[in-house]
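In: mind looking at a prediction? Sequence and model below.
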Amino acid sequence: MPGTRKLGRTSDHRKAMLRAMVTFLFETGKIETTATRAKEVRAMAEKMVTLGKREDLHAKRQVYGFITKESVAKKVIDEIGPKYADRDGGYTRIIKTGVRRGDAAEMAIIELV
């Protein structure tokens, strides 16, 4: 279930951070972040791709309501959703890259498959 990790943020801050990270992931194709944030972003990104695969108006409105940039939301619906039409899940990949210098947080790269 997405949203089970608190990530040391209030609920509003956490939701805004995840929306921004999911938007940036779809915009660039991959991002580098901490491993726990990557796991949360994966859950939300996979849900957005699943919504992008559907053709109904409600799913499109949900995508536009979650993703912060209209051009990226359009990309999810027009390009990314149909690209994964024959795939039943597993749209993202998390690759652990080591620890961050300074606070030793475990880092990871999350990317679209």
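Out: Looks like it arrived, so ask away.
In: when you work out contacts or count neighbours from here on, use the C-alpha atoms and nothing else.
Out: OK.
In: so for stretch 28-42, what gets flagged as buried?
Out: Neighbour-count burial for stretch 28-42 flags 30-42 (criterion: 16 or more other Cα atoms under 10 Å).
In: using TSV, lay out those together with secondary structure.
Out: Formatted as TSV, those follow (DSSP: H, G, I helix; E, B strand; the rest coil):
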residue	secondary structure
30	strand
31	strand
32	strand
33	strand
34	strand
35	helix
36	helix
37	helix
38	helix
39	helix
40	helix
41	helix
42	helix
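In: of all these, which comes closest to residue 2?
Out: residue 40 (6.4 Å; Cα to Cα).
In: put this next to the previous one:
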Amino acid sequence: MRHHNANRKFNRGRNQRKALIRSLVRELFVHGKIETTLAKAKESAPYAEDFITKARIDTVASRRDVAKRMANNDIVGKLFSEIAPKYIGRNGGYTRIIKKGPRQTDGALMAIIELV
């Protein structure tokens, strides 16, 4: 049974949630690390790991799959040429989440997610 395996909703609809995760992962690949809430970091880390795992196998099919889901060809090129080759000998664990503490304004727990 798959009880209690739901994803975080972030008080958004399905398309907004997908766009949020996609933009967080995109910014992570551009900058190497980003600061966001802990829940968003925990939710976006598996997506980043999945993209890097697919990019490690540099085939036309994997490029097309990542390009379809990423929707930005510049970042896809960077992912396949710069980011993925660094993790050839590593089986998972490409991201790190560092907890920062509560945000001053609303008390949301903040975190830094970065590529290892």
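Out: Noted; the coordinates are in hand. Quick caveat: nothing in here was measured; it's all calculated off a predicted structure.
In: next, the TM-score between them, please.
Out: The TM-score (TM-score structural alignment, normalised by the length of the first structure) is 0.93; 112 aligned residues with a Cα RMSD of 1.5 Å.
In: taking the buried residues of stretch 28-42 of the first structure, tell me the two that lie furthest apart.
Out: Maximum distance among these (Cα to Cα): 15.6 Å, for 30 and 36.
In: any chance of TSV for the buried residues of stretch 28-42 of the first structure, columns distance to residue 50 of the first structure?
Out: Listed next are these as TSV, based on distance: Cα to Cα, whole Å:
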residue	distance to residue 50 of the first structure
30	18
31	20
32	23
33	23
34	24
35	23
36	22
37	20
38	18
39	17
40	16
41	14
42	12
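In: now do the helices in the first structure.
Out: Remark: helices assigned in the first structure by DSSP state H are 11-28, 35-53, 57-66, 70-75, 81-83.
In: average gap between the fourth one and the second structure?
Out: Right, helix 70-75 of the first structure. Superposing on the second structure places helix 70-75 of the first structure at an average distance of 0.9 Å from its equivalents, by mean Cα distance after the TM-score superposition for the first structure.
In: one step back: mean neighbour count, the helices of the first structure: which tops it?
Out: The highest average neighbour count among those, using mean count of other Cα atoms under 10 Å, belongs to helix 35-53 at a mean of 21.
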